[in-house]
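Q: Need a 3D model of the sequence below.
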Amino acid sequence: MFVFMKTILVIEDNDEIRENTAELLMLHRYRVLTAANGKAGFVLAKSSTPDLILCDMMMPETDGLYFIKQAKSDASLQHTPIVFFSAGTASLVVQKKLITEGNAFLQKPFLEEDLLSTVEQTLAAGQAKTT
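A: Modelled structure (predicted):
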């Protein structure tokens, strides 16, 4: 029997990055949900209540700033850890705001070890707050 550890929502507009990140996480027994933008990600997060959200900072239509405002104002998501990742295309002001409001940050491109380490540390920190 295959048992998933935790559910992670990946919000990323780039299909290749989204699919590769999801695949890496699934190989490490995470249940993975994906969305192509912050608006779709917010709807999916509300219906699935993931244990952690990985969110790109810069996306067309909606971005990480939109997503975190929505998530932090929603009772069912306000305590869900959010890890932002970016290639550094957002302004420094936006990057600093998102890094401050989120739980962690990954610089793209990131290594598999960095992704897994950040996910595990963020999940562990979230569990420590709830126990």
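
Q: contacts, neighbours, all on C-alpha from now
A: Noted.

Q: remind me, longest helix of this protein?
A: Ranked by residue count and defined by DSSP state H, the top helix of the chain is helix 112-130.

Q: For that one, buried residues please.
A: By neighbour count on 16 or more other CA atoms under 10 Å, the buried set for helix 112-130 is Leu115, Thr118, Val119, Thr122, Leu123, Gly126.

Q: got a list of what the residue nearest the centre of the chain touches?
A: What sits nearest the mean C-alpha location of the chain, by CA atoms, centre = their mean, is Leu54, with 1.1 Å. Leu54 makes contact with Ile8, Leu9, Val10, Ile11, Ile82, Val83, Phe84, Phe85, according to CA atoms under 8 Å, 6 or more residues apart in numbering.

Q: before we go on, could you also do this sequence so I can check it against the first one:
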Amino acid sequence: MQGKKVLLVDDDPDMVFIARELLRSVGLEVFTAPNGEQALAAIKQDLPDLVISDLMLPGMDGGQFCKRVKQDPAFAAIPFLMLTAADTDEAVPLARESGANAFLSKPFTHKMFLSKVNELLSGGGKR
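A: Modelled structure (predicted):
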């Protein structure tokens, strides 16, 4: 995983801090955005190896952001991990419909998070 780039999209500063530190601890380069609009701009400037996004975001939500990424041929192959604290009965279908490669429900353990990140960066979870 060393040296790979991850775009982390979440409007919760505490979640961003924790996830960023976890990702950096395994040698990943992390850049962040607080919403879907800024994330789309960021992805165009610096192509990530993985996108991690919360489902519930202000403005363009994570599902809409994921659909935009997956519909663009320049970005469609980037693995996408969707996170949410929302009710999983509704969130999992939304994540799947948006094109996300994987889904994690908050709260999750550090081990679960890093395992899913490693799986996606290693080519697992391809649609």
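
Q: overall similarity of the pair, as a TM-score.
A: Once superposed, the chains reach a TM-score of 0.88 (TM-score structural alignment, normalised by the length of the second structure), with 125 aligned residues with a CA RMSD of 2.2 Å.

Q: Against Leu115 of the first structure, how distant is the residue nearest to the centre of the first structure?
A: Distance, Leu54 of the first structure to Leu115 of the first structure, by CA to CA, to the nearest Å: 10 Å.

Q: out of the contacts of Leu54 of the first structure, which is most surrounded?
A: Ile11 (31 neighbours; other CA atoms under 10 Å).

Q: Leaving out sequence neighbours, find the closest residue to the counterpart of Asp51 of the first structure in the second structure.
A: Taking TM-score structural alignment for the superposition, Asp51 of the first structure sits opposite Asp49 in the second structure. Spatial nearest neighbour of Asp49 of the second structure, chain neighbours left out: Lys5 (5.2 Å); criterion: CA to CA, 6 or more residues apart in numbering.

Q: what residue of the first structure takes the place of that neighbour?
A: Residue correspondence to the first structure (TM-score structural alignment): Lys5 of the second structure is matched to Thr7.

Q: now do Pro79 of the second structure
A: Pro79 of the second structure maps onto Pro81 in the first structure, by TM-score structural alignment.

Q: Run through the residues that contact that match.
A: Remark: with contacts taken as CA under 8 Å, 6+ apart, Pro81 of the first structure is in contact with Asp51, Leu52, Ile53, Gly102, Asn103, Thr122, Leu123, Gly126.

Q: now for these, which pair is the farthest apart?
A: Spatial extent of these (CA to CA) is set by the pair Asp51 and Gly102 at 14.1 Å.

Q: Which of the contacts of Leu54 of the first structure fall within helices?
A: The helices in this structure, assigned by DSSP H, contain none of those.

Q: returning to that earlier point: list the contacts for the match of Asp51 of the first structure?
A: By CA under 8 Å, 6+ apart, Asp49 of the second structure lies in contact with Lys4, Lys5, Val6, Ile78, Pro79, Leu121.

Q: now, which of the residues you listed sits nearest Leu23 of the second structure?
A: Checking the contacts of Asp49 of the second structure against Leu23 of the second structure by CA to CA gives Val6 as the nearest, at 8.2 Å.

Q: before we move on, the earlier item: which of the contacts of Pro81 of the first structure are retained in the second structure?
A: Mapped onto the second structure and checked by both residues aligned by TM-score structural alignment, their matches' CA atoms under 8 Å, the contacts of Pro81 of the first structure keep the contacts Asp51, Leu52, Ile53, Gly102, Asn103, Thr122, Leu123.

Q: ok, now how distant is the fourth one from Leu54 of the first structure?
A: Counting by CA to CA, the gap between Gly102 of the first structure and Leu54 of the first structure amounts to 10 Å.

Q: Good, we can wrap up now.
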